[in-house]
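A.B. asks: The sequence and its predicted three-dimensional model are supplied below.
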Amino acid sequence: MNRAYCIVGGGISGLVAAYRIRLAVGDDATITVFDPADRLGGILRTERLGGQPIDIGAEAFVVRRPEMPALLAELGLTGRQISTTGVRPTIYSQGRIHPLPPDTVNGIPTSAASVTGLVDAATIAEMTAEPRRRLQWQPGADPAVGAVVADRFGEQVVARSVDPMLSGVYAGSAATIGIRSAAPTVAAALDAGATSLTDAARRALPTSSRGPVFGAIEGGYEVLLGELVRRSRLLWVQTAIEHIAADGAGWVLRDDEGSHRRADAVVVAVPAPRLGGLIGDVAPRAAAAAARIPVASAAVLAMALPGGTPLPPRSGVLVASGERLHTKAITLSTRKWGARGDAELLRMSFGRFGDDLAHVTSDAQLQSWAVTDLETVFGIRADPVDVLVHRWLDAMPQYGPGHGEVAAEFRAGLPPGLAIAGNYIDGIGVPACAAGADRAAAAVVAATARR
């Protein structure tokens, strides 16, 4: 029987799901991906800047998680995996650049010594005394990570160490992200009986820090996306699906032109704000869970500077809270990944949870801010030879306190044959999206096999 599998959303989650379905069912199925964008890939987007490829959405993956190295090996792309050059990132705080504190867990320090120079003497004293203070912790709790760190280490550690990390990952802050999402190993150590936050952070450090933390793909993520599309043998329909309804044992999808398409199973891989209108009738519990996830928007400005521009030998700069800069992070791409052309490439990120900067600020204004911020941070007057701007609107979910309960609501509220995948369930990074897509594909294949 020729089954019809439909995937709503052509980002990395949707494309990995399509690939996994194809592997599971073979040639005897039609796999259709619906996405109205100008290209597949969602927040993975490779552009050309100064004659070189550059990723202007997600740019890297954590290599200590197994999903991406395994997927690249499976696709014959291991040789395209690249590592960072080994140069370190920095933090811009109090009007100057500081080394990124060593031995932290997503910005949570393991000792007062690690943040010496970044915070004041009173904060150092508070951190030094922290292991002797009585810790009140409820196993299973998921407070905002900022509340925990501020209580044990002080507000300066939140603003100057934790916030810069979380702003880069989530476009949020320590006040908007739960500790089980921001630092799950720290939360697990607290559950297991750690006697202080210092003790928990030390227990949570990786047992080995050897080897690179981040990897990327030579030629950009478009290399991976192209191979997933090729192997999936999918049909891409460049339209948006607006509603999903039950149809006997299967489903009917209505697109934005009023056409209807039937499917035996569906994987929905669109941003959380779109879920309600799509699945509200067939999975109201999951749709309600989606409505509980706030989202942020961000704009990425990528810039090519003339070769020889005196940028520091660092991978980039994370910006502490409260600084008089517009950017929240600067990635010195050619320093981080190695030079592959004459120009110096860099990326600057703008926009945090709670603001509308990415929606309303013009490209010209973003470029003006970028030039000013580069002069403030590095003391150089940038003279770009090429500039790109891309906006990621409502694309950054906030993993707030209790997010695990929201994820459980998603799964409990889905009928057989309908699965959900995306960066708002089990992790915002590419490896987590790939893992979630694997689960979604397995669920819909299993559901159709039972019919």
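C.D. replies: Now that the structure is in, tell me what you want to look at. Residues are numbered from 1 along each chain as shown.
A.B. asks: all contacts plus neighbour counts: C-alpha atoms, from now on.
C.D. replies: Noted.
A.B. asks: So for the lengthiest helix in the chain, what gets flagged as buried?
C.D. replies: Using DSSP state H to define each element, the chain has its longest helix at helix 430-449. Using 16 or more other CA atoms under 10 Å as the burial criterion, the residues of helix 430-449 that qualify are 430-445, 447-448.
A.B. asks: Comparison target, given below:
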Amino acid sequence: MTAGQRGAPSSVAVVGGGISGLTAAYRLRRLLGDQVTITVFEASSVLGGKLRTAGLAGRPFDVGAEAFLARRPEGVALADELGMAAELAHPARFSATVRAGGRTVGLPARTVLGVPASAAAVADVLSAEGARAVAAEAGLPGLVLPRDDVSLGRLLRARFGDELVDRLVDPLLGGVYAGGADGLGLRATVPAIAAAIDAGAASLTAAAAAQLPAKPSTAPVFATLVGGLSTLVERLSKEAAAEVRLGMPVRELSRRAWGGWRLTAGAAAPAHAPADAVLDVDAVVLAVPAPAASRLLATVTPVAATAFAEVELASMAVVALALPPGTELPQASGVLIGAQERRRDGRPFTAKAFTFSARKWAQHSADGAPVLIRGSVGRFGETQVLRAADEELARLVRADLAELTDVAAEPVDTLVQRWGGGLPQYGAGHVERVARIERAVAALPGIEVAGAALHGVGIPACIATADAAARRLVGR
């Protein structure tokens, strides 16, 4: 379809310049051709959202998202479509570890986000008592899930006990959502497990086993781009050929009486708004965090605005360390750390995870290069640690690294990147909440929503929502 065809919009505003917004802009350009005017509004001074590649010791290094699931097709397919397939990289053959019960052990393989297919799969992570609780789960009374949803943590604790959640499930979820199992819903977080139970699986163990292949797949789980994920942002922006307005948050969104939409943008509401602060367009894609979407939709569709307002957010920070060349790291891709784990002095760890980037990615492992590491900080509801100044936060993370690995080398470069409200929490009922949003928005002409607050926080999920939003907009 081209812009000249009947019903196609001739002007579209995309609100949000992260991966979702840029994918939507790119897909609209491909679907509608050169004659449609696409304007991207981004509140910050740079495009990319949580995809950000910075310079660390003179090397490109991702300080937001570092990779995406390669076994989900959207990220790899988009890179291929953009001519970037040759730039894809996959992790080296080092396994991840987890700090469990005061020991660092290999991350169990046969689980679904920590839900085990058998007690043997997680025996190394648990105490003897914890392993017995997991083994007993298959013999508990059969499961019938509530129609709406249930807290993932509450269900797992009732079936397996606390230890599996604290030592394995929560560290895994902390890396994805910066939240724990108790605050997340089963159906949005582990939908395959919920579907298996709905289909008749008698236990969580059986539901997990049904999702896992008999033989482990040799296909890589994750992928990234050798020059950093900002190269994807740059390519999308170029191919979208949109007018980009940086530092221009959209303050108001309203329907025009004669059709289409009016956007008012700017950091504040001046007495006499400049001409470029108001834009009339035929259609809009909202690809912004839940609070911004709620605010913009408040007078347009209160139902969707209320549902967006129910999505809570977690903040986090990445502490990037460049250690001197030759610094020895553990033979692992990284380590996850549960909230219940303690240092030798009894204090909690500041970091929730480390990625040994120099081990994990070939592009960071060249001879003579600085040894690059990422430390992640921040869980939902735990804001005190993020109040520390950058220098103090880096000191605390380095102390954790030394305790976990005996690596205490002085960094040659350090960078702290904070992500305030960066990760939406998929609480119980999230699937129904998103359904309310999408029904309400579908009733409005010429507007669509996309982004991490809907159907997944990862890059492929965001790409999928953006692609679907663009196609629906054109299809209307």
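C.D. replies: Alright, I've got the coordinates. Every value quoted in this text rests on a predicted model; they were computed, and no experiment measured them.
A.B. asks: Can you give me the TM-score here?
C.D. replies: Structural agreement between the overlaid chains, expressed as a TM-score with TM-score structural alignment, normalised by the length of structure 1, amounts to 0.96; 447 aligned residues with a CA RMSD of 1.4 Å.
A.B. asks: hmm, back to that, quick check: which helices or strands does the longest helix of structure 1 pack against?
C.D. replies: If you count contacts as 3 or more CA pairs under 8 Å, 6 or more residues apart in numbering; DSSP states H and E, helix 430-449 of structure 1 packs onto helix 12-25, strand 61-62, helix 67-74, strand 265-268, strand 418-420.
A.B. asks: So the aligned partner of Ala73 of structure 1 in structure 2 versus Gly4 of structure 2, what's the distance?
C.D. replies: Under the alignment (TM-score structural alignment), Ala73 of structure 1 pairs with Asp80 of structure 2. For Asp80 of structure 2, the distance to Gly4 of structure 2 equals 28 Å [CA to CA, to the nearest Å].
A.B. asks: show me where the stretch 251-400 of structure 1 has strands.
C.D. replies: 260-263, 265-268, 295-305, 316-319, 329-331, 344-350, 386-397 (DSSP state E, counting those that start in this stretch).
A.B. asks: residue range for the longest one in structure 2?
C.D. replies: Strand 386-397 of structure 1 falls opposite residues 413-424 of structure 2 when the two are matched by TM-score structural alignment.
A.B. asks: The fourth one too?
C.D. replies: Alignment note (TM-score structural alignment): strand 316-319 of structure 1 is matched to residues 334-337 of structure 2.
A.B. asks: compared with structure 1, how much does that stretch deviate?
C.D. replies: Its match in structure 1 and stretch 334-337 of structure 2 itself, once the structures are fitted together, sit a mean 0.5 Å apart by mean CA distance after the TM-score superposition for structure 1.
A.B. asks: For stretch 395-414 of structure 1, what is the distance to the chain centroid?
C.D. replies: Relative to the chain's own centre, stretch 395-414 of structure 1 is displaced by 15 Å; criterion: CA atoms, centre = their mean, to the nearest Å.
A.B. asks: which residues touch it?
C.D. replies: 43, 142-144, 170-172, 176-181, 271-272, 283-287, 289-290, 292-298, 423-426, 428 (CA atoms under 8 Å, 6 or more residues apart in numbering).
A.B. asks: Likewise for stretch 15-27 of structure 2?
C.D. replies: Contacts for stretch 15-27 of structure 2 (CA under 8 Å, 6+ apart): 14, 38, 40-43, 47-51, 233, 236-237, 239-242, 250, 284-288, 450-452, 459, 462-463, 465-467, 469-471.
A.B. asks: residues near the match of Ala73 of structure 1, how many?
C.D. replies: Neighbourhood size, Asp80 of structure 2 [other CA atoms under 10 Å]: 14.
A.B. asks: Could you do the one 5 residues further on as well?
C.D. replies: Ala85 of structure 2: 14 surrounding residues under other CA under 10 Å.
A.B. asks: how close does the closest residue to it other than its chain neighbours sit to Val233 of structure 2?
C.D. replies: With CA to CA, 6 or more residues apart in numbering as the measure, Ala79 is the residue that lies nearest to Ala85 of structure 2, at 5.6 Å, once sequence neighbours are left out. Ala79 of structure 2 sits 11 Å away from Val233 of structure 2, going by CA to CA.
A.B. asks: that older thread, list the contacts for the residue nearest to Ala85 of structure 2?
C.D. replies: Neighbour list for Ala79 of structure 2: Ala85, Leu88, Leu232 [criterion: CA under 8 Å, 6+ apart].
A.B. asks: and those as TSV, adding secondary structure?
C.D. replies: Conversion of the contacts of Ala79 of structure 2 to TSV gives the following (DSSP: H, G, I helix; E, B strand; the rest coil):
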residue	secondary structure
Ala85	helix
Leu88	strand
Leu232	helix
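A.B. asks: And those residues, which is closest to Ala358 of structure 2?
C.D. replies: When the contacts of Ala79 of structure 2 are compared for distance to Ala358 of structure 2, the smallest value, 16.8 Å, is given by Leu88; criterion: CA to CA.
A.B. asks: Nearest residue to the closest one in space, please, no chain neighbours.
C.D. replies: Using CA to CA, 6+ apart and skipping residues adjacent in sequence, the residue nearest Leu88 of structure 2 is Leu225, 4.7 Å away.
A.B. asks: No further queries at this time; thank you.
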